[in-house]
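Novice: kindly return the folded structure for what I paste below:
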Amino acid sequence: MSDTGSHNVSEPHEHLPATGAAHGASAEVRHDPFGNPGHPEHEFRRQDIDEKAAKHSERVVAGLFTLSMLGTLGFIASFVIFPVDKYIYVFPFGHVSALNFSLGLTLSLALVGIGAGAVHWARTLMSDEELTDERHAADADDELRATMEAQWKQGVKESGFGRRKLVRNTMLGALTLVPLSAVVILRDLGPLPEDKLRHTAWAKGKALINPNTNKPLRPEDIPVGSLTFAQPEGLNEESDDFQQQIAKAALMVVRLKPEDIKDKKELSWSHEGIVAFSKICTHVGCPVSLYEQQTHHVLCPCHQSTFDLSDGARVIFGPAGHRLPQLHISVNGEGNLVAMSDFEVPVGPAFWERG
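Specialist: Below you'll find the model as predicted:
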């Protein structure tokens, strides 16, 4: 019985490795999934060993950078060549704006050329040998700074930036030209305002027209304490630029008692207590229209800027930074209210040139 028991105990060990050391090594490899496998052996690229292939890659990179420059120049030229209203047929999109299509195509070439050139340069001509370094503290010491500077210089040397002048010069040309696309886009936001912000449709001799009746306003049409609106003579609601003109020329006309007017200039620019001010709020351009008869205050409904029309329309409350511009008015030979000039200062939201 003892022999049989001994045989049964020893039988399961017949298939174990011959040595305990071998068993331990096998277990260590099998149970260490996070072990560092190391870098594979470095394989040289064709460009590393064949200067002819390297020159070919250099020409490809230079060609991509040159393509980017041509794309930028084409982008700028598109603004000159194609009018806004020209349409062309492009399969499969159908009829599209020639200007938009050319802008998108040329800008894509400019950006893709730079990106593809940089990627091809890095993959074929720059050093591709992987290096490892131990994690270090965030604060670099003098030795580390010197090491990084040396590595930077070595990287520049290996990239061929100084030696491969064709790649360098075409890359610099592409990077220099592509920002011009942004300049052209910003220029296309609209025509330059020039001095248009400083002038409106008002001029000497132009009658104040009631926009509801399209007839000239007369002093007797405006009782004391009332507010009405006016627009310059000659504006046509059917014209293409009517909205642009009325946005600057909209006028509110109020009749006060002459003795209630505190500002001497306002009094001299009025007619029998009738004063005219821009309807456009000097904060963000909302239409001012809420009039308090007893206080002579007018309120902007957007942000509650309040102006005193008996004191030169100065700001007494709210975010507006400037008083409402006053229009100098009088009466012509026909008894109609007319402007004596344009507004003295720009209307609407103030800009820095306005005093």
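
Novice: only C-alpha atoms for contact and neighbour calcs from this point on.
Specialist: OK.

Novice: mind listing the strands for the chain?
Specialist: 87-90, 94-97, 208-210, 215-216, 227-232, 251-255, 274-278, 290-292, 297-299, 306-308, 314-317, 329-331, 337-339 (DSSP state E).

Novice: single out the most deeply packed of those.
Specialist: strand 274-278 (a mean of 26; mean count of other Cα atoms under 10 Å).

Novice: now do it: distance to the chain's middle.
Specialist: 38 Å (Cα atoms, centre = their mean, to the nearest Å).

Novice: max-length helix in the chain?
Specialist: Counting residues, the longest helix found in the chain (DSSP state H) is helix 51-81.

Novice: and that helix, how far out from the chain's middle?
Specialist: Relative to its chain's centre, helix 51-81 lies at 27 Å (Cα atoms, centre = their mean).

Novice: would you agree Gly318 is in contact with His303?
Specialist: Yes: counting by Cα atoms under 8 Å, Gly318 does reach His303; the two are 6.9 Å apart.

Novice: who's in contact with Ser226?
Specialist: 254-255, 293 (Cα atoms under 8 Å, 6 or more residues apart in numbering).

Novice: same thing but 6 Å
Specialist: Neighbouring residues of Ser226 by Cα atoms under 6 Å, 6 or more residues apart in numbering: Val254.

Novice: distance check, it against Glu266.
Specialist: Counting by Cα to Cα, to the nearest Å, the separation of Ser226 from Glu266 is 17 Å.

Novice: could you also give me the structure for this next sequence, so I can compare it with the first?
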Amino acid sequence: MSSETGSHDNVPDDEKLPRAHEGHGETATRGEDPFANPGLPPHENRVQDVDERAAKRSERTVALFFTVSMLATVGFIASYVAFPIDKIIHVWPLGDISALNFSLGLTLGLALFCIGAGAVHWARTLMSDVEIADDRHPIEAEPEVRAKVMEDFRQGAKESQLGRRKLVRNTMFGAMALVPLSGVVLLRDLGPLPKDKLRHTLWAKGKLLVNENTDEPLRPEDITMGSLAFARPEGLDPHSEDYNTEIAKAALMLVRIEPDDIKDKQSLDWSYQGVLAYSKICTHVGCPVSLYEQQTHHVLCPCHQSTFDLADGAKVLFGPAGHPLPQLKISVNKDGYLEAQGDFAEPVGPSFWERG
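Specialist: Predicted coordinates:
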């Protein structure tokens, strides 16, 4: 018994472990990967690789895609100029849609699609499709590896036939050079050029203050102490096409404060019997100011909490607004109605580059 035990102890530990492959066919050699490397399938030439006429056909197809892209970009710009923004057309099955939006989307989509389709067709039919297996290397490349990468790059550039297929190269460059013009044209939709449009409103000397709710001209007695009223210029029709554009600049806020409580002398001089008229457009991002505190004479913008003191020239007390609300000088005409004595002394709403 002792001799058998000693013999068993001399067996290496790994020999004592059960073999998982026993009874399952041929055993695997120790230290070898049990999964064989399948390798790469043999390369098969495409018709373009052996027939130059087929390669030329593919070249012309790719060039056609890029040329259509260039024409679509030109069509995008032409559509932007040709179609008015309010033109509506019927397109089945979409129904009634804007002719401008439809044409812009169609032409820009076609331009981008043709660039992608041309690139894909080029890669599938003309560029080299030989698969190469390469061992992984450390992150820090050795000089030999860097040299190999550059050589591979040069080889890839050569196999892409960019230098040889000049028609493909030139039309691709043309398509890629023209398509960014679509974005340049879209910059025009950021709004009208400032010039004088942002500096002036519809208010002018003699324009009556019309109540936004009743559509009637306002008298001083219509503005009660501690209340807030809103007005628009006489002649601005709420149903007109340019109403939203004009009221966004001309919207007026009226408040009545005891003359003795008005701190700013100019505000007092521009008021009538304590009735003050200020722009309703917040000087931060243009939200309508409308929350009034009667006891403090403060008005609050609900968007970002900019607070203005109406008793002190509508100066900014709190929040991100950059300057006070512009005041409109008012008086009363011979019929007893409130009227403007001119336009706002400064541009209304948020700051802009040319504000000065």
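
Novice: in the stretch 251-356 of structure 2, what residue spans correspond to helices?
Specialist: 265-269 (DSSP state H, counting those that start in this stretch).

Novice: stretch 4-15 of structure 2 aligns to what range in structure 1?
Specialist: The counterpart of stretch 4-15 of structure 2 in structure 1, using TM-score structural alignment, is absent.

Novice: check the offset of that stretch from the chain's centre.
Specialist: On the basis of Cα atoms, centre = their mean, stretch 4-15 of structure 2 sits 76 Å off its chain's mean C-alpha point.

Novice: now swap in stretch 284-299 of structure 1 and tell me
Specialist: The answer for stretch 284-299 of structure 1 is 35 Å, by Cα atoms, centre = their mean.

Novice: likewise stretch 277-287 of structure 1?
Specialist: 26 Å.

Novice: ok, now stretch 198-205 of structure 2?
Specialist: On Cα atoms, centre = their mean, the centre of stretch 198-205 of structure 2 falls 31 Å from the chain's centre.

Novice: same check, this time on stretch 45-57 of structure 1
Specialist: That offset, for stretch 45-57 of structure 1, works out to 43 Å (Cα atoms, centre = their mean).

Novice: need the distance between the two termini of it.
Specialist: Stretch 45-57 of structure 1: ends 12 Å apart by Cα to Cα.

Novice: what does stretch 275-283 of structure 1 give?
Specialist: Terminal-residue distance, stretch 275-283 of structure 1 (Cα to Cα): 21 Å.

Novice: now tell me what touches that stretch from outside.
Specialist: Stretch 275-283 of structure 1 has contacts (Cα under 6 Å, 6+ apart) with 250-254, 286-288, 320, 324-327, 348-350.

Novice: quick one: which of those residues has the most company?
Specialist: Neighbour counts for those peak at Leu324, which has 28 neighbours (criterion: other Cα atoms under 10 Å).

Novice: can you report how many residues lie near the closest residue in space to that residue that isn't next to it in sequence?
Specialist: Excluding the flanking residues, the one nearest Leu324 of structure 1 by Cα to Cα, 6 or more residues apart in numbering is Ala313, at 5.5 Å. The number of residues packed near Ala313 of structure 1 is 22, by other Cα under 10 Å.

Novice: didn't Ala313 of structure 1 look like it was pressed against Arg323?
Specialist: Yes: Ala313 of structure 1 is within contact range of Arg323, at 5.3 Å (criterion: Cα atoms under 6 Å).

Novice: neighbours of Val62 of structure 2, how many?
Specialist: 27.

Novice: any idea how far the spatially closest residue to it that is not a sequence neighbour is from Met127 of structure 2?
Specialist: Of all residues not flanking Val62 of structure 2 in the chain, Gly118 sits nearest, at 4.7 Å (Cα to Cα, 6+ apart). Separation of Gly118 of structure 2 from Met127 of structure 2 (Cα to Cα): 12 Å.

Novice: for these two, indicate the residue with more neighbours.
Specialist: When Gly118 of structure 2 is set against Met127 and neighbours are counted by other Cα under 10 Å, the residue ahead is Gly118, at 25 against 18.

Novice: compared with structure 2, how much does the longest helix of structure 1 deviate?
Specialist: Its aligned residues in structure 2 lie a mean 2.2 Å from helix 51-81 of structure 1 after superposition (mean Cα distance after the TM-score superposition for structure 1).

Novice: other SSEs contacting that helix?
Specialist: Under the contact definition 3 or more Cα pairs under 6 Å, 6 or more residues apart in numbering; DSSP states H and E, helix 51-81 of structure 1 sits against helix 98-124, helix 165-177.

Novice: and of the ones you listed, who's closest to Asp48 of structure 1?
Specialist: Among the helices and strands packed on helix 51-81 of structure 1, the nearest to Asp48 of structure 1 by Cα to Cα is helix 98-124 (8.3 Å).

Novice: what comes up buried for the closest one?
Specialist: Using 16 or more other Cα atoms under 10 Å as the test for burial, helix 98-124 of structure 1 gives 98-99, 102-103, 106-107, 109-114, 116-118, 120-121, 124.

Novice: what about that helix, how far off from structure 2?
Specialist: Looks like 2.7 Å for helix 98-124 of structure 1 (mean Cα distance after the TM-score superposition for structure 1).

Novice: how far out from the middle of the chain is that helix?
Specialist: Distance, centroid of helix 98-124 of structure 1 to centroid of chain: 21 Å (Cα atoms, centre = their mean).

Novice: now do it and helix 51-81, the angle between them.
Specialist: Per axes from the mean of the first three to the mean of the last three Cα atoms, to 10 degrees, the angle that helix 98-124 of structure 1 makes with helix 51-81 is 160 degrees.
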